[in-house]
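**Q** Sequence plus predicted model, see below.
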Amino acid sequence: MTDLTLFQLVGVFLFCVGMFGLVRRKTLVGMFIALELIINGAGLSIVAAAQLTEGDAVTGQLAALFVMGLGAAEATLMLAIILVVVKRFKHSKVDAISQMRG
């Protein structure tokens, strides 16, 4: 088994664990952590796949930096939403979001 295959397997494993956590978790914080696992697994797979292409791996590294930037922006927005929900409903259950009226 090559190193690239191992990196791809770890990336797919992180993605699958994140998907499982996203489906199973009922709190916003748990869903947020699962979503971060999905993003990290995708970023790892992008970098590993870029090593298989011809030329240098700069393209994959730039794509991974872009994914990391998206993850940081997503983390900022999710934490702000979680803080508003907890402040308004006193807990972070997903069911509380359905009670919001806008």
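**A** Sure, I can see it.

**Q** contacts, neighbours, all on C-alpha from now
**A** Fine.

**Q** which of the residues in stretch 76-92 are buried?
**A** 78, 82, 85, 92 (16 or more other Cα atoms under 10 Å).

**Q** Second structure follows, compare the two:
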Amino acid sequence: MENYLILSTLLFFIGLFGIVLNRKNILIVLMSIELMLLGLNLNFVIFSIILDDMIGQIFALMVLCVAAAESAIGLAILVIYYRSKGNILIEQSHLMRG
């Protein structure tokens, strides 16, 4: 079980470093957020197995559903923004206000 907890911690910190180190591309930031949520879900499932409780697995499933919706909406916004502006750089995202 310790190996899975190390893996989930590693996934979370890789996602965190992806956000901290790359602040130019919105797509990489969204992928880093998804990687952090994946590490968090793995942590929920592992603790659910360790504690012999179903709540962690149910919560992980709910987080996955919310993450899928967030990813779909975020990618739809990125496609529309790319079609109108021609790039997806964070420095120019203040132009999305309208």
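**A** Structure's in. What do you need? The model shown is predicted, which means the values in this text are computed figures rather than measured ones.

**Q** just to revisit the earlier point, nearest to S98 of structure 1, out of the buried residues of stretch 76-92 of structure 1: which one, please.
**A** Proximity of those to S98 of structure 1 was ranked by Cα to Cα; the top entry is V85 with 10.9 Å.

**Q** corresponding residue for the closest one in structure 2?
**A** Using TM-score structural alignment as the criterion, V85 of structure 1 maps onto Y81 of structure 2.

**Q** Also M68 of structure 1?
**A** That one, M68 of structure 1, aligns with L64 by TM-score structural alignment.

**Q** Contact partners for its match?
**A** 37, 41 (Cα atoms under 8 Å, 6 or more residues apart in numbering).

**Q** Are we agreed that it is in a helix?
**A** Yes - using DSSP: H, G, I helix; E, B strand; the rest coil, the assignment for L64 of structure 2 is a helix.

**Q** Quick check: the gap between it and V79 of structure 2.
**A** 22 Å (Cα to Cα, to the nearest Å).
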